[in-house]
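A.B. asks: no sequence for this one, just the structure:
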């Protein structure tokens, strides 16, 4: 009898232990595809890139350890500083413009009018193909010397201009292309606008607040967390922008649009300086991390959260 009870107790203990192990095991099995993809496709390439940044590697020969010479060479690289200048100029102009356009369109589409769902779909459609090669080629043709823009300005007696072939205007065409791709930010702004209680606007109207005052005192503060999210994502994406610059201008003219990611690409696959390009990639990671951190630190002075009310 004692043996039977002891066996039953042992089975119960084993069953509890098995259940305790099965619960986390099932969770790990569910996340295994993502975890495997992260380890193989992200973490391992990052480790390799870190190693290659300290080597002389041309893809044709085995990597040769050279220590910090790549970073030392970057510090004296004129084209590196030019790409930084172009990138910061692009980020500082394209991100605010894109957010402003996205917010403006979101406010227009937030109105209760007939067929608004159709209009929202129509406005968002270009963003579905916004980052494709086809759009970049189309944009190049629009701003080309014989493109649509020059055909329009000719009608008004304005002399046609090579917009993408002139250093003073080439980067502006890429900024306009970025602003045209406002769909994702617009959808997020629209969702945020729908979360603002209508009673707040009604109370402000009763108090005699104008539309401008309502926008500044209600819409922007209540929408500030969404603005922060779109701002951070916009900065990250702008620092990594490549396709538009590669297809539309290919860094020209006179390196005026050679944005950081394009310069990195040219070093990696143009001159086969893969170690040098790896060092550039890690510098880009640091730049994005610093920019993101600054945004989060500064956000406490202008971002309003619902939990802070009262």
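C.D. replies: Great, that's in hand. Values in this document were obtained by computation on a predicted structure and should not be read as measured data.

A.B. asks: Only C-alpha atoms from now on, for both contacts and neighbour counts.
C.D. replies: OK.

A.B. asks: distance of residue 48 from residue 54?
C.D. replies: 10 Å (Cα to Cα, to the nearest Å).

A.B. asks: of those two, who's got more company?
C.D. replies: residue 54 (21 against 11; other Cα atoms under 10 Å).

A.B. asks: Help me confirm that residue 258 comes into contact with residue 244.
C.D. replies: No. Judged on Cα atoms under 8 Å, residue 258 makes no contact with residue 244 at a distance of 10.8 Å.

A.B. asks: Run a quick neighbour tally on residue 189.
C.D. replies: 25.

A.B. asks: Repeat that for residue 264.
C.D. replies: Neighbour number of residue 264 under other Cα under 10 Å is 24.

A.B. asks: One more to weigh against that first structure:
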């Protein structure tokens, strides 16, 4: 990390790695260049939108599934847990290849739509639909993690608390908002930080599914940094990485301040 930080203040390119004496100190020029780069700013916007859509969806669906598995489903509970968690351990490359095939213009998705008289869109060629597919893939991959963490938090709530609430006449809905959610505040903080950091770092989904396209609609900060490194802009990519690190740190700090348990 120290070496990378030092490199971000130089004009190093990939061709200079074998002869570092050609490298010059440029201070914060790389950071200034990045912050005025239209492609980088677009990637920041895309990353923010990924977080805005993916984190609430992942946490909301994961929490609902955890509630169902904790109190609603008794038979085959282990099987359902495994099925929901399976995408987390599924090879992302294999999953992306299957999704690419499914959403090609002549793929199964459009074939299914054609059977009911609907002409399917160019999923991966349209910026809006491509962005939506990356969001869905990201949510699908991480719901299992949220579900497991929330399930652990729900099982840690003492049954006596619910019994006391029932004796006081609290309905299931009232217990959810007055007992379950307040007691799950530490779990919600953990899940929120983990999911936010995960989607701020989102790389595999947009890179493998759309390669950051079309027209840069799904290029995240991590994809942009990877591209710059591939172009040989070593110092610029390091500077971009540190800007992403600072962004993650600031967002995580805000979350800890807002969601930490009140004493």
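C.D. replies: Perfect, thanks for sending it. Just so it is clear, the model here is predicted, and its values are computed rather than measured.

A.B. asks: re the thing from before, counting neighbours, go ahead and name the busier of residue 258 and residue 244 of structure 1.
C.D. replies: Neighbours per residue (other Cα under 10 Å) separate residue 258 of structure 1 from residue 244, with residue 258 holding more: 28 against 25.

A.B. asks: Distance check, the residue mapped onto that one from structure 2 against residue 156 of structure 2.
C.D. replies: Residue 258 of structure 1 maps onto residue 219 in structure 2 when the alignment is built from TM-score structural alignment. Here residue 219 of structure 2 is placed at a distance of 40 Å from residue 156 of structure 2 (Cα to Cα).

A.B. asks: Same check on residue 101 of structure 2?
C.D. replies: 42 Å.

A.B. asks: Could you pull out the helices in the stretch 1-150 of structure 1 for me?
C.D. replies: 2-38, 44-52, 69-74, 78-109, 116-128, 133-142, 148-155 (DSSP state H, counting those that start in this stretch).

A.B. asks: likewise the stretch 101-250 of structure 2?
C.D. replies: Under DSSP H, counting those that start in this stretch, the stretch 101-250 of structure 2 gives helices at 108-114, 127-155, 159-167, 172-175, 181-183, 185-200, 204-209, 221-230, 234-259.

A.B. asks: Count the residues that sit near the residue mapped onto residue 241 of structure 2 from structure 1.
C.D. replies: In structure 1, the residue matched to residue 241 of structure 2 (TM-score structural alignment) is residue 281. Number of residues near residue 281 of structure 1 (other Cα under 10 Å) recorded here: 20.

A.B. asks: Not counting its neighbours along the chain, what's nearest residue 281 of structure 1?
C.D. replies: Distances taken as Cα to Cα, 6 or more residues apart in numbering put residue 264 closest to residue 281 of structure 1, at 7.2 Å, once the chain neighbours are dropped.

A.B. asks: quick one: contacts for that neighbour?
C.D. replies: For residue 264 of structure 1, the contacting residues are 277, 280-281, by Cα atoms under 8 Å, 6 or more residues apart in numbering.

A.B. asks: And residue 101 and residue 156 of structure 2? Which one has more around it.
C.D. replies: Set residue 101 of structure 2 next to residue 156 and count neighbours by other Cα under 10 Å: residue 101 wins out with 14 against 11.

A.B. asks: how much space between the more buried one and residue 216 of structure 2?
C.D. replies: Remark: distance between residue 101 of structure 2 and residue 216 of structure 2 (Cα to Cα) = 21 Å.

A.B. asks: Determine the number of other residues adjacent to the equivalent of residue 42 of structure 2 over in structure 1.
C.D. replies: Under the alignment (TM-score structural alignment), residue 42 of structure 2 pairs with residue 82 in structure 1. By other Cα under 10 Å, the residues close to residue 82 of structure 1 number 18.

A.B. asks: so what's residue 82 of structure 1 up against?
C.D. replies: Counted by Cα under 8 Å, 6+ apart, residue 82 of structure 1 has contacts 255, 258.

A.B. asks: okay, how far is it across stretch 108-123 of structure 2, tip to tip?
C.D. replies: Stretch 108-123 of structure 2: ends 12 Å apart by Cα to Cα.

A.B. asks: Mind listing what's buried along that stretch?
C.D. replies: 109-111, 120, 123 (16 or more other Cα atoms under 10 Å).
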